[in-house]
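> sequence unknown, structure follows:
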């Protein structure tokens, strides 16, 4: 007599939902980064993907319980469903963790008294004093910088760092002289495709130059700390670049003159 061993339907549906959640999670990110879908549509699709992934995990866990009791087939299907579901839920867990770590902000700036102008048509609500203090405590390196480097040279260094990060520059206004002001406005894209505008100001002074930054989210209900981290990372990189520049400058100035001295004039020059 042949004994029929069934395949658990829970396991089958766990793998099906897990297989559906994977492209439903990844493809919208690619479309969002390329601006083929709006941020609002991206949020809706990803919410659906999270629900499908959670359902896959639930079905997989239920399948494991039923398989243990009934002895049916489907362990591998349930395993794949659980794996796909967990993989798809990891980005949401990361974003949830970042949302708890960082406050919800409309901007991060090093100069709240004179915010840098933006080129994007976005309205930014003024940041209250308590929130500014919280931002300063969380991002201690997001502060105005002063360097003993003239504004024209400093602007070239800043421009190079912006280009190295692949930001989409919208305006670039170099300072005409060492005592003038220059500014760069660029669009930075986050890992998940949200866009932020970054403004960098280089102001020349008698002692060198002063650098201020402003980073503003252009969409989404939470920036997950991206703007503050971006300013800190950029300014720390700028600190390191200027340190190397100032360290190498005296060596270049102190390099020995390799040209031969001129011969004295007169009959004795032979």
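Looks like it arrived, so ask away. In this text, all values refer to a predicted model and were calculated from it rather than measured experimentally. Numbering: from 1, shown residues only.

> only C-alpha atoms for contact and neighbour calcs from this point on.
OK.

> okay, helices next: where are they in the protein?
When assigned using DSSP state H, the helices of the chain occupy the ranges 9-33, 39-70, 75-101, 129-138, 151-164, 226-253.

> and the fourth one, how far out from the chain middle?
With C-alpha atoms, centre = their mean, to the nearest Å as the basis, helix 129-138 stands 20 Å off its chain's centre.

> which one of the helices of the chain is the most hemmed in?
Mean neighbour count, computed with mean count of other C-alpha atoms under 10 Å, is highest for helix 9-33 among the helices of the chain, reaching a mean of 21.

> returning to that earlier point: just put the helices of the chain in JSON lines and tack on distance to residue 114.
As requested, the helices of the chain are arranged in JSON lines below (distance: least, C-alpha to C-alpha, whole Å):
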{"stretch": "helix 9-33", "distance to residue 114": "31"}
{"stretch": "helix 39-70", "distance to residue 114": "29"}
{"stretch": "helix 75-101", "distance to residue 114": "28"}
{"stretch": "helix 129-138", "distance to residue 114": "14"}
{"stretch": "helix 151-164", "distance to residue 114": "19"}
{"stretch": "helix 226-253", "distance to residue 114": "17"}
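
> and those: which comes nearest residue 173?
Nearest to residue 173 among the helices of the chain is helix 151-164 (9.2 Å), distances taken as C-alpha to C-alpha.

> put this beside the first:
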């Protein structure tokens, strides 16, 4: 026996998934304001979760009643909804393992300072100021052994060139280069949703030759889900690999 409401449920699921994608693209392409795009995505995701749950109940029902004609639409509803839900929850689950901070620096005593990024800072975005004491304490407790300054046996000029080439190699959007001040500013945009985070690199002389410090700040959100620390280490690792 065919249950048409399960086909309607499948169509609704497809529409909701398109709304989710539209929310992501709207933010990535900067068509609408971030909060509207994000809430569109969140509400659509919540609806997808509800439809997936109803689809799963429907799947159990038609399987139990042996309504073979309705098994496929119910199954597709569950599969189509389950994939993005699992992906989002896996991402959030990873983020819950890290402290809820979004301003990460290799040097917490004297964090690298932004210059250019302040000029294009929109209202309502996270501050580019040095991290607060509470944030520094959380970073030291969690990232103390993993997010560190990079000391090189190179002149500051040579280290600066390495850092700039590494940032370009990682496809960061370079927004400002000041070799005299030893400062590089850049933006990295996430593949999904197009979140933009700001990055500043500072290259200075040291007793060993030079020291490279990096600070990465998320524009939105209380927690970066660990993205800023990963970005910093990715850049520093690229610099080390370019030396070899």
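Great, that's in hand. This is a predicted model, so every value here is computed, not measured.

> of the helices of the first structure, which approaches residue 208 of the first structure most closely?
helix 151-164 (6.6 Å).

> quick one: neighbours of residue 218 of the first structure, just the number.
20 (other C-alpha atoms under 10 Å).

> show me the contacts for it.
122, 194, 195, 196, 197 (C-alpha atoms under 8 Å, 6 or more residues apart in numbering).

> for the third one, list the residues it contacts.
Listed by C-alpha under 8 Å, 6+ apart, the contact partners of residue 195 of the first structure are 187, 188, 189, 217, 218, 219.

> and the second one, how far from residue 130 of the first structure?
Yep, that's residue 188 of the first structure we're talking about. Distance, residue 188 of the first structure to residue 130 of the first structure, by C-alpha to C-alpha, to the nearest Å: 27 Å.

> re the thing from before, ok, of the contacts of residue 218 of the first structure, which come out buried?
Neighbour counting with 16 or more other C-alpha atoms under 10 Å marks 194, 195, 196, 197 as buried within these.

> can you tell me the centre-most residue of the first structure?
The centre of the first structure sits closest to residue 190, judged by C-alpha atoms, centre = their mean, with a distance of 4.6 Å.

> residues contacting it?
If you count contacts by C-alpha under 8 Å, 6+ apart, residue 190 of the first structure has them with 196, 226.

> residue in the second structure matching it?
Residue correspondence to the second structure (TM-score structural alignment): residue 190 of the first structure is matched to residue 190.

> just residue 248 of the first structure next, same as before
Aligned partner of residue 248 of the first structure by TM-score structural alignment: none.

> repeat that for residue 145 of the first structure.
Match for residue 145 of the first structure (TM-score structural alignment): residue 150.

> now its match: closest residue in space, sequence neighbours ignored.
Among residues not flanking residue 150 of the second structure along the chain, residue 212 sits closest, at 5.1 Å (C-alpha to C-alpha, 6 or more residues apart in numbering).

> how far away is the residue nearest to residue 163 of the second structure when sequence neighbours are not counted from residue 28 of the second structure?
Nearest non-adjacent residue to residue 163 of the second structure, counting by C-alpha to C-alpha, 6+ apart: residue 239, 5.9 Å away. Taking C-alpha to C-alpha as the measure, residue 239 of the second structure falls 28 Å from residue 28 of the second structure.

> residues contacting the equivalent of residue 9 of the second structure over in the first structure?
Here residue 9 of the second structure is matched to residue 14 in the first structure, going by TM-score structural alignment. By C-alpha under 8 Å, 6+ apart, residue 14 of the first structure lies in contact with 55, 56, 57, 58, 59, 60, 63, 77, 78, 80, 81, 82.

> counterpart of the second one in the second structure?
Under the alignment (TM-score structural alignment), residue 56 of the first structure pairs with residue 51 of the second structure.

> from residue 228 of the second structure, how far out is its match?
Look at residue 51 of the second structure and residue 228 of the second structure: by C-alpha to C-alpha, they are 34 Å apart.

> now residue 178 of the second structure
22 Å.

> do the same with residue 13 of the second structure
In terms of C-alpha to C-alpha, residue 13 of the second structure sits 34 Å off from residue 228 of the second structure.

> same question, residue 126 of the second structure
Separation of residue 126 of the second structure from residue 228 of the second structure (C-alpha to C-alpha): 14 Å.
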